[in-house]
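Asks: just coords:
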């Protein structure tokens, strides 16, 4: 029986979703009898998304116009990237350029797509591209610092903490071999430990190829936790992420050591380029940098 005594909706595979069955599913969600994630598995991802949209429209008395306009493969997206799929949100996209680049892998003019709803943003960036063109080009270099994940472990005391630190140091190659089997694009660059009494952080730093790689490194760390470190040492893993990674927030460890990709860019702008393209002078630009970016940031603690 359902949560309120109603019969559960059964899955009956069919080539075409009948209007009667579709209505029962929509009504089940709209009336709170059927969770969004419990639609029958024989529905296509597109059918499930459509049912969720209509059910939410009824339950919330809102409209979902436009969410059904998408070009991606719903089966792939709902299975890997987005649960309870109902559609997509569209963001206007513009282009800036051409932007002259002199880098390790690109020595040409490129165009850059930008998705935004912030008026004047693209025009402002395009003005910067014009300044770079007049200056000749920008020299750029990208350094792969590596993506990090730092599980946190709990020990029974400082003696077990010391034993865990020693074990990790002695078995670094075994750990490396284990995590690198999880993806052909993954390379362990560094394994660093940091302890605070009975708390031990193990900070993994990986090269992840062209991917940002957060999911990749998380899966790798999860495997080494499930199969190696706690089983071999007897310590408990409290969390797959101990916040020493550190993700999605400013932190001193990232400022000092970097995380992800570090990008260097250099260009020399003449007085004429500053005046004609950016409508300013070197002196005015320098003062804004000092008073706003340096003093203002220091005053704000950012």
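Replies: Yep, that arrived. Model, not experiment: these values are computed from the prediction.
Asks: C-alpha from now on. contacts and neighbour counts both.
Replies: Noted.
Asks: Residue 123 is in what secondary structure piece?
Replies: helix 121-135 (DSSP states H and E).
Asks: do the same with residue 139
Replies: Going by DSSP H and E, residue 139 is part of strand 138-149.
Asks: what comes up buried for that strand?
Replies: 138, 139, 140, 144, 145, 146, 147, 148, 149 (16 or more other Cα atoms under 10 Å).
Asks: contact partners of the helix or strand following it?
Replies: Downstream of strand 138-149, the next assigned helix or strand under DSSP H and E is strand 152-154. Strand 152-154 is contacted from outside by 198-202, 235-242, using Cα atoms under 8 Å, 6 or more residues apart in numbering.
Asks: Let's have those in CSV, adding secondary structure.
Replies: Listed next are the contacts of strand 152-154 as CSV, based on DSSP: H, G, I helix; E, B strand; the rest coil:
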residue, secondary structure
198, coil
199, strand
200, strand
201, strand
202, strand
235, coil
236, strand
237, strand
238, strand
239, strand
240, coil
241, coil
242, coil
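Asks: take the one below as the second:
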């Protein structure tokens, strides 16, 4: 019997080029490696139209592209502060009936005069936590942070020409002092931007605070890429409202539902959302937003925060129906990240939303799309079209 602890398996490293890993040749080498270890020939993954040299900063170990079908819905008329006009919206999805449903909701809103959109707040966070021996020490530190905000702001903003530190909120837990740094980030989603800025600020605080201060850069109170109630209340990304008055005659003609019945159903679904503890009392905000995110190069993981929404409605005295959706934590950008990649850039350009000065416009369109989806699905559930439309459009028929 040997002294070995048992057989070992040598790790097989994925091929990489230390000089330039973003080439057609490097991608082919990795596909050949996958073919060898799995027996799968990545014929379709290998088909794409962009140069891999453009991907540095977006992906590692590149092998090809996932081809997600893109449909178009619209026109959606938006009467916003930044987005004004009729928009045809790209939606990348593999869910049958989704594009058709949003298209129907966009027609309803447009025929009723369009959707009004308003951006209420803009904010992106990083939330470090400072650790002390006791609560009194943490409290003293908090007072020092308040009195030194201007200097902290200077340190943070020295790392970026776009990000601006607006405020630092504080939360005490035992000997811990959680600091929630709140920034504006221009046209970028901004998570990496504020991470770098907050690190610089924390390094300065740690060196400057009398006696020093120990910290962890993220104490998890920014809840990056996770839903949280604090972000619903205090905003992460953009807080955007989309609202419209739905005329009763158009609602009946296009959707086949009566405003009174729709309002009653709204109360029932509100109770259900409350019972479930849902972060969204609407029907399916993540559906349209995720499809837009994929099409336009947003960070799709941000849908976990961006999907949070509050639907509010009123049955008006004349029988028309007021409907609004508030997206509390919409995280989008029109520069950086995946927005400059080939197909994603084209989809943003479809909306006139690529580049600097366009993020507010894009956010308003996103909110309008969310409202369109709510009007369509809620009406389909009430009228009985929900299941039949998925049977007709959402299944493969042989």
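Replies: The structure has been received and is ready for your questions. The structure displayed is predicted, hence computed values, not measured ones.
Asks: coming back round to it: let me know the closest of the contacts of strand 152-154 of structure 1 to residue 175 of structure 1.
Replies: Distance to residue 175 of structure 1 across the contacts of strand 152-154 of structure 1 (Cα to Cα) is lowest for residue 202, with 11.5 Å.
Asks: That closest one maps to what in structure 2?
Replies: Mapped onto structure 2 by TM-score structural alignment, residue 202 of structure 1 lines up with residue 179.
Asks: Next, count neighbours for that match.
Replies: By other Cα atoms under 10 Å, 25 other residues sit near residue 179 of structure 2.
Asks: Next: the one 4 residues further on.
Replies: Other residues within reach of residue 183 of structure 2 by the criterion other Cα under 10 Å amount to 29.
Asks: Can you tell me the SS state at it?
Replies: strand.
Asks: Excluding covalently adjacent residues, which one is nearest to residue 230 of structure 1?
Replies: Spatially, and ignoring its direct neighbours in sequence, residue 230 of structure 1 is nearest to residue 236 (6.0 Å; Cα to Cα, 6 or more residues apart in numbering).
Asks: Look up how far residue 173 of structure 1 lies from that neighbour.
Replies: Distance from residue 236 of structure 1 to residue 173 of structure 1, counting by Cα to Cα, to the nearest Å: 21 Å.
Asks: Tell me which of these two has more neighbours.
Replies: Neighbours were counted for residue 236 of structure 1 and for residue 173 using other Cα under 10 Å; residue 236 has more, 15 against 12.
Asks: Tell me the residue in structure 2 aligned with that one.
Replies: By TM-score structural alignment, residue 236 of structure 1 lines up with residue 214.
Asks: returning to what we had before: and the helix holding residue 123 of structure 1, which stretch of structure 2?
Replies: With TM-score structural alignment applied, helix 121-135 of structure 1 matches the range 98-112 in structure 2.
Asks: same check, this time on stretch 93-102 of structure 1
Replies: Using TM-score structural alignment, stretch 93-102 of structure 1 corresponds to residues 70-79 of structure 2.
Asks: now the matching stretch, how far from the centre of its chain.
Replies: 19 Å (Cα atoms, centre = their mean, to the nearest Å).
Asks: likewise stretch 216-236 of structure 1?
Replies: Here stretch 216-236 of structure 1 is found 22 Å from its chain centre; the criterion is Cα atoms, centre = their mean.
Asks: which residues touch that stretch?
Replies: Contacts for stretch 216-236 of structure 1 (Cα under 8 Å, 6+ apart): 147-149, 151, 153-155, 164, 167, 175, 178-180, 182-183, 186, 204, 206, 208, 237, 240.
Asks: what's the answer for stretch 88-106 of structure 2, then?
Replies: Stretch 88-106 of structure 2 is contacted by residues 68-77, 287-288, 291-292, 294-295, 347, 350-351, 369, 371-377, 389-390, 393-395 when judged by Cα under 8 Å, 6+ apart.
Asks: Quick one: buried ones out of the residues you listed?
Replies: The neighbour-count test (16+ other Cα under 10 Å) marks 70-71, 73-77, 287-288, 291-292, 294-295, 347, 351, 369, 371-377, 389, 393 as buried among the contacts of stretch 88-106 of structure 2.
Asks: Out of the residues you listed, which sit inside strands?
Replies: 70, 71, 73, 74, 75, 76, 77 (DSSP state E).
Asks: so the fifth one makes contact with residue 85?
Replies: This points to residue 75 of structure 2. No. Between residue 75 of structure 2 and residue 85 there is no contact under Cα atoms under 8 Å: 9.1 Å.
Asks: just to revisit the earlier point, packing partners of the strand holding residue 139 of structure 1?
Replies: Applying 3 or more Cα pairs under 8 Å, 6 or more residues apart in numbering; DSSP states H and E, we find strand 138-149 of structure 1 packed against strand 93-102, strand 199-207, helix 214-227, strand 260-266.
Asks: what span of structure 1 lines up against stretch 30-37 of structure 2?
Replies: The aligned range for stretch 30-37 of structure 2 is 52-59, by TM-score structural alignment.
Asks: Have a look at how far, on average, that stretch is from structure 2.
Replies: Aligned to structure 2 and superposed, stretch 52-59 of structure 1 gives a mean residue distance of 1.3 Å (mean Cα distance after the TM-score superposition for structure 1).
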